[in-house]
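Peer 1: Curious how this folds, go ahead:
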Amino acid sequence: MNDLLQQDQWRVIDQSSAAVHLDALYSFGMDDTLCASVGSGMAPSTARAWVHRDTIVLGIQDTKLPFLEEGISYLQKEGYRVIVRNSGGLAVVLDEGILNLTLVFSEGDKGIDINRGYDAMWMLIKEMFSDFNKEIEAREIVGSYCPGSYDLSIGGKKFAGISQRRLRNGVAVQIYLCVHGSGSARAEQIGRFYAISKKEADTKFHFPDIKPEVMASLSELLGQSLSIQDVMLRFLQALKIRSNRLFSGELHGEEISLFEGYHQRIVERNEKVLG
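Peer 2: Presented below is the predicted three-dimensional model:
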């Protein structure tokens, strides 16, 4: 197991139920806050879980799509809220069948290599589902939405994607896990969004040609009905054995003031980009 997961303390902020009713911009403000507080030594290593209702999160590159307004209008008619995150990557789906996990570390004096951060999350997910005896690979799944070299898949079908956010000596390693529901149906929605937003135009940046059949949920791939809370229990158990102290917490003291600033920043950025 990657030694990055072995921490003296893990503070857990479980918003897998509470954040459902909040705007997803809240979560991106939270993760930036945690990067700053953990990176500065104000707070211990922190794990956060979060779930949001029907939201499409666009990457910065997506805002360059030539017919973006038409694509956003389509998604809104389908019942989705559309936001832009403050980091790279491409469009992903958030809904009540998708669990997002964030691990926040301090780089300290030695720094944390980018692949080490990705590998830590990959190893954690493999540990969480080791009892199913299924090989979980980390490689790009061509045809998936938001493809990357750390797509997690079983049998060639992607169920998760990992990203990183680095800020003020803090590293946030984030993963979205498709726990239940139809992975291919989610991919189909993103595929329609790109078809409407790009049409036949030539673009400087390459946008994925979505193939819905290469995406699935964990419940579909493991042949077992899994809930968000089932996966949360596995997550907490895997962290507990790698810490002298695992405890539940919330933002405190100066973190609350930091959050106000980071949240406001991403809200203003979205207003500027999306009007």
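Peer 1: switch to C-alpha atoms for all contacts and neighbour counts from now on
Peer 2: OK.
Peer 1: these two touch, right, S106 and N169?
Peer 2: Yes: assessed by C-alpha atoms under 8 Å, S106 is found in contact with N169 at 6.1 Å.
Peer 1: Mind jotting down where the helices sit in the stretch 101-250 of the chain?
Peer 2: Taking DSSP state H, counting those that start in this stretch as the criterion, the stretch 101-250 of the chain carries its helices at 114-128, 183-198, 218-222, 228-240.
Peer 1: what's the offset of the shortest one from the middle of its chain?
Peer 2: If I follow you right, that is helix 218-222. Its chain's C-alpha centre and that of helix 218-222 lie 19 Å apart, by C-alpha atoms, centre = their mean, to the nearest Å.
Peer 1: what's next to it, contact-wise?
Peer 2: By C-alpha atoms under 8 Å, 6 or more residues apart in numbering, the surrounding residues in contact with helix 218-222 are 132, 134, 154, 159, 177-182, 225-226.
Peer 1: who touches the longest strand seen in the chain?
Peer 2: With residue count as the measure and DSSP state E as the assignment, the chain has strand 157-167 as its longest strand. Outside of strand 157-167, the residues that reach it under the criterion C-alpha under 8 Å, 6+ apart are 32, 35-36, 39, 87, 89, 117-118, 121, 141, 144, 146-148, 150-153, 171-179, 183, 213-218.
Peer 1: Now show me the structure for the sequence below, then we'll compare the two:
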Amino acid sequence: MSHYESLLQIPKWHFMDESMTGRSRSALESFAADDTLCHLVGQQMSSPTVRTWVHNKTVVLGIQDHRLPHIAEAIPMLEHAGYNVIVRNSGGLAVVLDEGVLNISIVLSEHDSSIDIPTGYEVMLAFVRRLFPEAGDRIAAYEIVGSYCPGSYDLSIDGLKFAGISQRRLRQGIAVQVYLCVEGSGAERAELIRDLYDIGLQGVETKFSYPAIKPEVMASLAELLELPITVNDVVIRLQILLRELADEVVMGSFRPEEMELYTFYLNRVVERNKKMLITE
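Peer 2: Model prediction:
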């Protein structure tokens, strides 16, 4: 067992499954939930937590996307295509969420010992490899040029990206978040983000270098594994994996006494998003 896998092997995991219940809610609620979990887990008020979440058609913009010179024209294009648009509070660029994309957050505490950024990424890589043993070491982590939201921990099989990882750190808690394109067409999602940059830039030169999207470098796990795998299948795999990793798995959402903290973080996320989406 690697050092990274040992960080996953703990006595008790809390599993919060919102892969079905959260679909019709705003993705802002998911970012607020992860902030709340960072606080609770970081301050050792809750066990380390794995949360699954799925949202209906949403484009989550990064801070730099919001600064596109023609963002005021790009957002209506996305909305016309049937997508909600929000700005996220963790790093990275635009990603697509829909019913075929499963997001997994692993929330750990740095209260007793620090977990550096590379370790956070490696823990998620180890987790995803355990989820998909039929792919195993074929799952590589390096930047896939031409993908949306490119980063050094893009996850790919045979050079085609199916997932990206980001991190959120708050109150000694760390939420390592992965979006897994499980079902559907990875290339079609990438075409939407290519259109976002085409309309948002319109040839204007900017200080920040936005990615030139090549839809053909992105795919879903169903496409890559040539299996009719669904989001629900992956959630079931995840529950089985947690039971292998821990002596005890406790399921459930926020307790009543934690809801006040969640409301605080939700209000903060919503207010910040309102300010970000005011386009001149």
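Peer 1: Tell me which of the helices of the stretch 101-250 of structure 1 sits nearest to G59 of structure 1.
Peer 2: Judged by C-alpha to C-alpha, the one of those that comes nearest to G59 of structure 1 is helix 183-198, at 12.5 Å.
Peer 1: Can you get me the start-to-end distance on stretch 93-111 of structure 2?
Peer 2: Counting by C-alpha to C-alpha, to the nearest Å, you get 29 Å between the two ends of stretch 93-111 of structure 2.
Peer 1: and it, which residues are buried?
Peer 2: Burial within stretch 93-111 of structure 2, assessed by neighbour count using 16 or more other C-alpha atoms under 10 Å, is assigned to 93-110.
Peer 1: whereabouts in structure 1 does the lengthiest helix in structure 2 align?
Peer 2: Longest helix in structure 2, counting residues (DSSP state H): helix 259-276. The alignment of helix 259-276 of structure 2 onto structure 1 (TM-score structural alignment) spans residues 256-273.
Peer 1: what about the counterpart of V182 of structure 2 in structure 1, neighbour count?
Peer 2: Under the alignment (TM-score structural alignment), V182 of structure 2 maps onto V179 of structure 1. Here the number of neighbours of V179 of structure 1 (other C-alpha atoms under 10 Å) works out to 26.
Peer 1: again, but for L226 of structure 1
Peer 2: L226 of structure 1 is flanked by 17 other residues according to other C-alpha under 10 Å.
Peer 1: which ones are touching the aligned residue in structure 2 for it?
Peer 2: Alignment note (TM-score structural alignment): L226 of structure 1 maps to I229 of structure 2. Applying C-alpha under 8 Å, 6+ apart, one finds that I229 of structure 2 lies in contact with 182-183, 221-222.
Peer 1: Distance to G252 of structure 2 for these - can I get that in TSV?
Peer 2: Formatted as TSV, these follow (distance: C-alpha to C-alpha, whole Å):
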residue	distance to G252 of structure 2
V182	24
E183	26
L221	28
A222	29
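Peer 1: Need the counterpart of L239 of structure 1 in structure 2.
Peer 2: So, by TM-score structural alignment, L239 of structure 1 is matched to L242.
Peer 1: how near is that match to I165 of structure 2?
Peer 2: Going from L242 of structure 2 to I165 of structure 2 by C-alpha to C-alpha gives 19 Å.
Peer 1: Of the two, give the one with the bigger neighbour count.
Peer 2: Here L242 of structure 2 and I165 are compared on neighbour count by other C-alpha under 10 Å; more neighbours surround I165, at 27 against 22.
Peer 1: distance of the counterpart of the more buried one in structure 1 from G39 of structure 1?
Peer 2: The pairwise alignment with structure 1 assigns I165 of structure 2 to I162, based on TM-score structural alignment. Applying C-alpha to C-alpha, one obtains 20 Å for the distance of I162 of structure 1 from G39 of structure 1.
Peer 1: now S46 of structure 2: how far from L108 of structure 2?
Peer 2: Looking at S46 of structure 2 against L108 of structure 2, where the rule is C-alpha to C-alpha, the gap reads 10 Å.
Peer 1: sorry, that was for G120 of structure 2
Peer 2: G120 of structure 2 is 9 Å from L108 of structure 2, where distance means C-alpha to C-alpha.
Peer 1: coming back round to it: nearest to E268 of structure 1, out of the helices of the stretch 101-250 of structure 1?
Peer 2: Relative to E268 of structure 1, the nearest member of these by C-alpha to C-alpha is helix 183-198, separated by 23.3 Å.
Peer 1: in the closest one, what's buried?
Peer 2: 183-184, 186-191, 193-198.
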